[in-house]
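> What shape does this take:
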Amino acid sequence: MSSTPALPTSFFDPVLSLPPQQRLRWYMCVVVSLSSLNYPDVIPQVYEHLDTHLFSTLSHDDRFTYARQLREGLIKSTGIVGAARTGNAMRALSRFIPDNLRETESPRSQESDEAARARGKAFWTRIYERNKAFDPQATVRASPDYAFVVREILYGRVFSFNGVIDDLTTGYVIVSALYGMDCPNQLAHHMKGMLVNGASREDLKRLQDLCLGLARTLGVSFRHGPAPIPTSPSE
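The predicted structure is shown next:
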C-alpha cells in the first residue's frame, strides 16, 4: 500500500491572502480535485489547514455554513467524478468535521422532481446556449437514455441545486473535477459556462494553475494537455 503524500507548506501560501469566501472556494476546489485524482487520504491535510487558517476566525454559524458548502462541493462533483471516489472523499472529510458542523437532513429530498427538472433545464441552457462549439443533439444521438440521466437527473438534482452554493461556485467545482478526470472536451464547455456565470478569463487561469499545480505536487501526469482557456462563451 502506497504512503500518503504530504502537501508542502508552500502549496497553501496563495490561499492565505484571499478573503474568507474566496478562501473557502480555494479549499473546496482542492478537496474536489483530490477526490477526482483519487487522493482522498490527502484531504485531512487540507481540512486541517482550513480549520486553522479559516474556521478558527469564524463564528459557529459561519463555520456551519462553510462546512455545508464544502460538502456541497463534493456532492456536486459526484456528477463528474462518480459515487465511488466522491464517497471515499466525503468519508475522509467527515472524520474530521465535528458533530456541531454536520447536517441532519437532505435539503434536496424536500423539493419536487418538477421543480428540480425545471431548474436543471434552465441551468443547462445557460451553460450551453451561447456555446457555438457545443452540439446539443450529440448526446441524444449517442444515447437518449444517457441524455435523460444527464439533463433530467444530474442537472436537475445535482448540478443546478442552488440551496447551498451558487452557479459560479458550482462551475468551479465542475471544472476542478474535470481537471482531475483529464477530460479536455468537457473542460472547454464548462469553462465557457463559468464565463456565462460571471467568471473572468483570469479566474479560469488561476483555477487551472491550482488544479494542475496540485497534480504536479502529487506526481500525477495526464494523457491530454490542458484545454485552452476560452475568451468568450461563444468561441
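
> From now on I want contacts and neighbour counts done on CA atoms only, so please keep to that.
Will do.

> which strands and helices sit next to the helix ranked longest in the chain?
Taking DSSP state H as the criterion, the chain has its longest helix at helix 60-81. Helix 60-81 sits against helix 20-36, helix 83-94, helix 167-181, with contacts defined as 3 or more C-alpha pairs under 8 Å, 6 or more residues apart in numbering; DSSP states H and E.

> what's the closest of those helices to residue 126?
With C-alpha to C-alpha as the measure, helix 167-181 is the member of the helices and strands packed on helix 60-81 nearest residue 126 (10.1 Å).

> Mind putting the helices and strands packed on helix 60-81 into JSON lines with mean neighbour count and distance to residue 49?
Output for the helices and strands packed on helix 60-81, formatted as JSON lines (neighbours: other C-alpha atoms under 10 Å; distance: least, C-alpha to C-alpha, whole Å):
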{"stretch": "helix 20-36", "mean neighbour count": "23", "distance to residue 49": "9"}
{"stretch": "helix 83-94", "mean neighbour count": "18", "distance to residue 49": "13"}
{"stretch": "helix 167-181", "mean neighbour count": "24", "distance to residue 49": "19"}
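
> which stretch among the ones you listed comes nearest residue 55?
Comparing the helices and strands packed on helix 60-81 by C-alpha to C-alpha, helix 20-36 comes nearest, at 9.3 Å.

> Give me the distance between the residue nearest the centre of the chain and residue 142.
By C-alpha atoms, centre = their mean, the chain has its centre lying nearest to residue 173, at 1.6 Å. Distance, residue 173 to residue 142, by C-alpha to C-alpha, to the nearest Å: 26 Å.

> returning to what we had before: okay, the helices and strands packed on helix 60-81 in a markdown table with distance to residue 223 next?
Converted to a markdown table, those look like this (distance: least, C-alpha to C-alpha, whole Å):
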| stretch | distance to residue 223 |
| --- | --- |
| helix 20-36 | 15 |
| helix 83-94 | 20 |
| helix 167-181 | 10 |
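
> Please generate a structure for the following sequence too, so the two can be compared:
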Amino acid sequence: MTLVTAERLVKLSQYKHLQNSWYYIAATALATCNQPEEISKIYHMALQMTKKDFIANVDTANEAIEFGMKVREINARNYVRTRKYQLDVPIFDLSNTISKPNFNAKLITLKTKEALLKSVPIGGLPKFINAMIDFHNSVPENLLYDKGYESCRSFIIKADSIKKEREKGQDLWNLVYGKIAQKVASNISYSSKDLWEFILYHVYSSLLSYDKYLAKNETSLVLIACLIPQDVNPQLKGHLRGALNTGCTREQIESARDMTIEICQWCGVKWKDEVANLKPKL
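Next comes the predicted model:
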C-alpha cells in the first residue's frame, strides 16, 4: 500500500514555515510510524527541489518517486554502475555551505541522516535501524557520505572531552526545559537514577547536543515529529515549549505538529487523547 503519493508529496513539500526542514521532519515521522520505505520519496523530492527552476507539482513528485525507486533498486542489488548510469544521476552543486540560505543536495542528505540518528533513543532502535538502512539505499552514489561524516563524531568518548560534552548536554537540557529543568530531572531521577544519567550522558550529551548538522532548533522539530506518533503527551508538551526555547517560531512548531499529525493519519495512527499543542499566546 502506497502512503506517500505524488499528491501528498507535493503537499508536504509546500508546508508553510517549513521550507528548509519539511523533509527531515517528514522522514522522522515516517520512520517512527514504521514506514521506512516511504522515506526515499521524501528525500528525493527534497533533492529535486535543489534544481534551478523547480516547480512542485505531481509531475515533479512522480519524477522524484521514480528516481528514488531506481536508486534503491540499483543500490540494493549492488549493481556495478556504468558510465552511462553515472551520467543519468543528477549532478548537484555541493559547493554551498551551511551558512548559505539554500540547502544543497549533500546537506539535505546529511540532515536527513542526522535526524534519523538523533531519533533512535526517542523512537526506538529497531525501527530506526530499518529506516537508516532503507535511507542509505536511497542515496545516489555521488551523494554517499565520505569518511569525514563518520569520523567527525565519535561515541567512544575520550577522557578529556567527557566534561565538556556533559556540560553541553546539561546546557541543552536546561535550555529545553527552562524554569522546570531541575524539577523534571528530579522526577526522573527519583524514579530511576540510572535512567536520568542515561538520558543526560548518552542522549542529551553525546547525541542531541551535537549540532554540526542540525542546530538546536532543528533538533527540536525532529523530536516533536518523533514524539507525536507515540501518543506521549507529557513528553510532547515539554518539547513543544522547549522548541520555543531553542529558537523555533510558534508558526514552525505548529506547522511541524500539523504535518506530523497528517502523516500519522496516513499511517493509521490513533491517539487516546487530542495531540498536545502549544498553549495560546497570552
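
> the inter-axis angle of the longest helix of the first structure versus helix 167-181?
50 degrees (axes from the mean of the first three to the mean of the last three C-alpha atoms, to 10 degrees).

> Quick check: buried residues in helix 60-81 of the first structure?
63-64, 66-81 (16 or more other C-alpha atoms under 10 Å).

> Map the residue nearest to the centre of the first structure onto the second structure.
When the second structure is aligned by TM-score structural alignment, residue 173 of the first structure is paired with residue 222.

> cool, and residue 10 of the first structure?
Alignment note (TM-score structural alignment): residue 10 of the first structure maps to residue 7 of the second structure.

> what about the host helix or strand of its match, how far off from the first structure?
Using DSSP states H and E, residue 7 of the second structure falls within helix 6-13. Averaged over the aligned pairs, helix 6-13 of the second structure sits 3.3 Å from the first structure after superposition, using mean C-alpha distance after the TM-score superposition for the first structure.

> Which neighbouring elements make contact with that helix?
Helix 6-13 of the second structure packs on helix 22-32, helix 39-48, helix 58-77, going by 3+ C-alpha pairs under 8 Å, 6+ apart.

> So for it, what gets flagged as buried?
Buried, per 16+ other C-alpha under 10 Å, within helix 6-13 of the second structure: 6, 9-10, 12-13.

> Export those to JSON lines and append columns for distance to residue 34 of the second structure.
Output for those, formatted as JSON lines (distance: C-alpha to C-alpha, whole Å):
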{"residue": "6", "distance to residue 34 of the second structure": "20"}
{"residue": "9", "distance to residue 34 of the second structure": "18"}
{"residue": "10", "distance to residue 34 of the second structure": "22"}
{"residue": "12", "distance to residue 34 of the second structure": "18"}
{"residue": "13", "distance to residue 34 of the second structure": "21"}
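
> re earlier: highest mean neighbour count out of the helices and strands packed on helix 6-13 of the second structure?
For these, the largest average neighbour count (mean count of other C-alpha atoms under 10 Å) is found in helix 22-32, namely a mean of 28.

> Onto which residues of the first structure does that helix map?
Using TM-score structural alignment, helix 22-32 of the second structure corresponds to residues 26-36 of the first structure.

> mean per-residue distance, that stretch to the second structure?
Per aligned residue, stretch 26-36 of the first structure averages 0.5 Å (mean C-alpha distance after the TM-score superposition for the first structure).

> what's the matching residue for residue 150 of the first structure over in the second structure?
Match for residue 150 of the first structure (TM-score structural alignment): residue 199.

> Kindly report the same for residue 76 of the first structure.
Using TM-score structural alignment as the criterion, residue 76 of the first structure maps onto residue 118 of the second structure.

> Among the helices and strands packed on helix 6-13 of the second structure, which comes closest to residue 87 of the second structure?
For those, the distance to residue 87 of the second structure is smallest for helix 58-77, at 13.3 Å, taking C-alpha to C-alpha.

> Residue 215 of the first structure corresponds to which position in the second structure?
With TM-score structural alignment as the criterion, residue 215 of the first structure lines up with residue 264 in the second structure.

> quick one: the helix or strand containing that match to the first structure mean distance?
Secondary structure assignment for residue 264 of the second structure, by DSSP H and E: helix 250-266. Compared with the first structure after fitting, helix 250-266 of the second structure has a mean deviation of 1.3 Å; criterion: mean C-alpha distance after the TM-score superposition for the first structure.

> tell me which residues of that helix are tucked away?
Applying a neighbour-count criterion of 16+ other C-alpha under 10 Å, one finds 250, 252-264 buried in helix 250-266 of the second structure.
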